[in-house]
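>>> Dropping a prediction and its sequence here:
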Amino acid sequence: MTAENPTGKPGSGGRANNGRKGRPCIEPLGRGETVTLLDASGPGVVRRIWCTLPPGNADHLRNVIVRMYWDGSGYPSVEVPIGDFFGLAHGQQRPFETACVAMQGGTGFNCWIPMPFHDAARITVTNESATDVAMFFYQIDYTIGDDLTSAGLFHASFRRENPVPLGEDFLILDTTGGPGVFLGVVLGIRNLYPHRHEWWGEGEVKFFLDGEDFPTICGTGTEDYIGSAWGTPEIASPFQGAPLIDDDAGFYSLYRFHVPDPIYFQSGLRVTIQQLGAGDRPAALKVLGDPALLYRAVGTDEDSDLCLFERSDDYSAVAFWYQTTPTRVAPLPPAADRVRDLASATHPSQ
């Protein structure tokens, strides 16, 4: 299904210009406009989504919103900014590829996550940015008639806290009404610590299964969660990586997909990440003013100049998961809050 064949019906493509290239895109995707990209009856599976828009506009990347509705649900099971959905936070674009999503060449947005539907599928895109998107190209490939006896429904939600309160963990996902399986996360961090080059990634990712007070799955550090160690360079691999590491500007974008190691839940799942850093103790004490917010770093003495410390940074996340029934996702922050403090991003209400 493309702009050349918006209905997806057999033999209905390429008619806009008598068989020549006539309507390859939505031109424009106007400010405030919603366009239905897919409206199909099932059972079936969305197999691949590709799209692109003119590059370099953070407001578009954060405020063009992808929504997906399964099986006639009146609310979306996917409601996510387009840039974050395709794997990169902060309204940025970088070339990288994973087994699930990619920004091929930094401009071609791809998603290969299977998205089953039993009765119906509807995918829309809404321009909630401050300006028109001059051109929006897309292609959605799907199959019909699939055997979906045990298939879950795809979900994705977006959260941002700018900043996360000091001493609190950032909530990546909180869902009930399982069972389901957690697929992964695209995580954005903007470093707000005055000493920007101090390490920001000591926070542990925690998975609380089915109402647990303490997590069954508890990681050891942020870069450890994405497969790196002792910090992380810019790196992309099939299921985990960091396509954006900018120490000078303080922007970081990480991803982890649990395709080989899925996390199952029966009634609900809560996923969090701590805000913890590592660095110079006197400097941290000067910034924080409370020694109770400082901790011993592993491998050091209590009075070492190297310590761990609480932080308050700008975090965002897209969580990806499956559940057996359509589930209401976390509400989106307002458009202005989605782009606030991002490079090259503006919005009228800022």
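Right, received. Where do you want to start?

>>> switch to C-alpha atoms for all contacts and neighbour counts from now on
Noted.

>>> How about the contacts made by the residue nearest to residue 335 when sequence neighbours are not counted?
Leaving aside its chain neighbours, residue 335 sits nearest to residue 63 (6.2 Å; criterion: CA to CA, 6 or more residues apart in numbering). Counting by CA atoms under 8 Å, 6 or more residues apart in numbering, residue 63 makes contact with 81, 82, 127, 128, 129, 335, 338, 339.

>>> The structure to be compared is supplied as follows:
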Amino acid sequence: MKHTSWLLAGALLSWASGLWAADAFNGLDMGMGNLFRVSKAESRSISPENFTGEKGRGGMATEGTGKNAARDLGQGWKVSPSVRIAAGQTFTLGEIKGPGMIQSIWMTPTGNWRKSILRFYWDDEPTPSVECPVGDFFAMGWGQYSQLSSLAVCVNPGSAFNCYWPMPFLKKARITMENIDSRDMVLYYQINYTLAPVPRDAAYFHAQYRQEKPLKQKGLYTILDGVKGEGHYVGTYLAWQVHSPGWWGEGEIKFYLDGDKDWPTICGTGTEDYFCGSYNFEVRDWQDNKKRNYGVFNTPYSGLHQVIPPNQIYEVGQRFGLYRWHIPDPVRFKKDLRVTIQALGWQEGGRYLQLQDDIASVAYWYQKEPHAPFPALPSAKDLEYPAKP
């Protein structure tokens, strides 16, 4: 059955591998275009009120972080709404036997978002397919809340993190959170998923964090490298801090596909162009040309959703959060993939200036397993936010 609608939810689920069909998913694809269809898929949910997601086992806790508040009410009255993860400890948020698909994840992590490490493992693999500080995974790389309303990730008031990337798996899914900070953290979370057959051509979700502060090679930052196999690239998040005055986003993004060496197959025309903006993201007051600011925006597929501080422009030390989801236009690769972006500004005389800014990134993609091991995650000290100049 062909989709009759490319509305937001339906588009994301329909697109994920580029080849999935509603019939092959046996009802897993329940976007707006197929919302009326009855399915044999079984809905489940993991939270501190049901750690295993088992049918008919929710809300049964007699111990938990809400026990004192529920002391007059007892079992069934929000006894275990959250978990406490001690400093230096790793907590398993969920372990699911497949086949099935994670449909959405909601969480409200306290503590240091850069030192709370989220990991996903598929089918008992030895190394994670997702390894990322929780703040950066949800496009909040500066440890500060900013409203984000996109198709794949939403961050809502109260610092509520929401993820809607579809994540199919055949045998098993395991999700953990490691607290590498020196302080304990409290985590409220919910993982919504379905149990149902998964098509043979389904690819697995991956996300990888990288950072350089400052850039190791002047003017050049590597978003992703070392990917081997078949799949498609679906998203980029950047947390960018500038060290030079003036406009900083002249750089081009480049996708090196399937054996590309010196020259890429896909080459963009500028940083703001790649993130679907234009002309420095600048908004001017047409009555007073001296009044200028960055035009903060967020849309289903792209945005400059965070500027710190928000009331300045072209200042040394400013910080930016940008995202680009390749949902209608995934970048396909058959053998390997490398993604880079230039850090390029302006200098006097109308010439480009190679920058040495601080950049952190998350790359999101789907691929057939096995995946190549990720580079080692930076230490807790190295993950600390860079100081302002």
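Alright, I've got the coordinates. Just so it is clear, the model here is predicted, and its values are computed rather than measured.

>>> circling back to that earlier point, just give me the match in structure 2 for the residue nearest to residue 335 of structure 1.
With TM-score structural alignment as the criterion, the equivalent of residue 63 of structure 1 in structure 2 is residue 115.

>>> Which element is encountered next along the chain beyond the longest helix along structure 1?
In structure 1, taking DSSP state H as the definition, the longest helix is helix 281-288. Beyond helix 281-288 of structure 1 in the direction of the C-terminus, DSSP states H and E gives the next helix or strand as strand 294-296.

>>> sorry, back to before: so how do I select the buried members of the contacts of residue 63 of structure 1 in PyMOL?
Burial among these is assessed by 16 or more other CA atoms under 10 Å; the matching PyMOL selection reads:
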select buried, resi 81+82+127+128+129+335+338+339
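
>>> now, which of the contacts of residue 63 of structure 1 lie within helices?
Filtering the contacts of residue 63 of structure 1 for helices - DSSP H - leaves 82, 335, 338, 339.

>>> Could you look up the SS state of the nearest residue to the third one once chain neighbours are set aside?
Counting by CA to CA, 6+ apart, the nearest residue to residue 338 of structure 1 once its immediate chain neighbours are dropped is residue 62, at 6.3 Å. The three-state assignment at residue 62 of structure 1 reads helix, by DSSP: H, G, I helix; E, B strand; the rest coil.

>>> coming back round to it: distance of the residue nearest to residue 335 of structure 1 from residue 308 of structure 1?
36 Å (CA to CA, to the nearest Å).

>>> Show me what residue 176 of structure 2 aligns to in structure 1.
By TM-score structural alignment, residue 176 of structure 2 lines up with residue 124.

>>> Shouldn't its match be within a strand?
Yes - counting by three-state DSSP, one finds residue 124 of structure 1 located in a strand.

>>> Give me the three-state assignment for the residue nearest to it when sequence neighbours are not counted.
Take residue 124 of structure 1 and drop its neighbours on the chain: the residue closest to it by CA to CA, 6+ apart is residue 36, 4.3 Å away. When classified by three-state DSSP, residue 36 of structure 1 comes out as strand.

>>> Please apply the same query to the one 10 residues further on.
Per three-state DSSP, the local secondary structure of residue 46 of structure 1 is strand.

>>> Show the contacting residues for the residue nearest to residue 124 of structure 1.
Residue 36 of structure 1 makes contact with 122, 123, 124, 125 under the criterion CA under 8 Å, 6+ apart.

>>> Same list (those residues) but as CSV, adding distance to residue 50 of structure 1 and neighbour count.
Below are the contacts of residue 36 of structure 1 laid out as CSV (distance: CA to CA, whole Å; neighbours: other CA atoms under 10 Å):
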residue, distance to residue 50 of structure 1, neighbour count
122, 16, 19
123, 13, 18
124, 14, 17
125, 13, 22
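
>>> Could you check how far the residue nearest the centre of structure 2 is from residue 275 of structure 2?
Centre of structure 2 computed as the mean C-alpha position; nearest residue by CA atoms, centre = their mean is residue 137, 3.6 Å away. Going from residue 137 of structure 2 to residue 275 of structure 2 by CA to CA gives 17 Å.

>>> swap in residue 288 of structure 2?
Shown here: residue 288 of structure 2 relative to residue 275 of structure 2, a distance of 27 Å by CA to CA.

>>> These two: which has the busier surroundings?
Neighbours per residue (other CA atoms under 10 Å) separate residue 288 of structure 2 from residue 275, with residue 275 holding more: 19 against 8.

>>> What's the match for that one in structure 1?
Matched by TM-score structural alignment, residue 275 of structure 2 corresponds to residue 226 in structure 1.

>>> What of residue 203 of structure 2?
Using TM-score structural alignment, residue 203 of structure 2 pairs with residue 152 in structure 1.

>>> Can you tell me the closest non-neighbouring residue to its match?
residue 324 (4.6 Å).

>>> what's near enough to touch the residue mapped onto the one you found from structure 2?
Using TM-score structural alignment, the partner of residue 324 of structure 1 in structure 2 is residue 368. Residues counted as contacts of residue 368 of structure 2 (CA under 8 Å, 6+ apart) are 202, 203, 204, 229, 230, 231.

>>> ok, those in structure 1, which still hold?
When those are mapped onto structure 1 and scored by both residues aligned by TM-score structural alignment, their matches' CA atoms under 8 Å, the shared contacts come out as 202, 203, 204, 229, 230, 231.

>>> Most neighbours among the residues you listed, which one?
residue 231 (26 neighbours).

>>> that's a strand at residue 187 of structure 1, yeah?
Yes - with three-state DSSP as the criterion, residue 187 of structure 1 is located in a strand.

>>> List the contacts of it.
By CA under 8 Å, 6+ apart, the contact set of residue 187 of structure 1 is 89, 253, 254, 255, 315, 316, 317, 318.
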